[in-house]
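Visitor: sequence first, then the predicted structure, then my questions.
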Amino acid sequence: QDEYIKDVMITEPNELFELKTRFRRAYQIRTCLSIDTKLTS
């Protein structure tokens, strides 16, 4: 697992899962997904 990513753009829901499994921290997350997509902690 990588320590952190500075900036990431999420365009597909499956990329959110990848973000959660690959990185411990993300400093800036940009997305064009619907607000209905839930971000879990």
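Guide: Received it, and whenever you're ready, just let me know what you need.
Visitor: only C-alpha atoms for contact and neighbour calcs from this point on.
Guide: OK.
Visitor: for Tyr4, pull up the helix or strand it's in.
Guide: Taking DSSP states H and E as the definition, one finds Tyr4 inside strand 2-10.
Visitor: next, the one to line up against it:
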Amino acid sequence: VKAISGLPNNASVCFSMMLTASLDLIVAYLWRVSPSKDIT
């Protein structure tokens, strides 16, 4: 977080948006491939 605070605001927001989007994709992928659908 401290390294990001030095960046411009829009770059920080863009980075966090990309991170959130990729986490959502990973969760959706894991949910689709996992044989048991326990992942909430």
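Guide: Done, it's in. Only a predicted model underlies this, so the values are computations on that prediction, with no experimental measurement involved.
Visitor: work out the TM-score between the chains.
Guide: After superposition, the two chains reach a TM-score of 0.28 (TM-score structural alignment, normalised by the length of structure 2), with 17 aligned residues with a Cα RMSD of 2.4 Å.
Visitor: mind checking the end-to-end distance for stretch 4-12 of structure 2?
Guide: 6 Å (Cα to Cα, to the nearest Å).
Visitor: which other helices and strands does the strand holding Tyr4 of structure 1 contact?
Guide: For strand 2-10 of structure 1, the packing partners by 3 or more Cα pairs under 8 Å, 6 or more residues apart in numbering; DSSP states H and E come out as strand 23-31.
Visitor: name the residues that touch the strand it packs on?
Guide: Contact partners of strand 23-31 of structure 1, identified using Cα atoms under 8 Å, 6 or more residues apart in numbering, comprise 1-11.
Visitor: can you do 10 Å?
Guide: Identification of contacts with strand 23-31 of structure 1 by Cα atoms under 10 Å, 6 or more residues apart in numbering yields 1-13, 16, 19-20.
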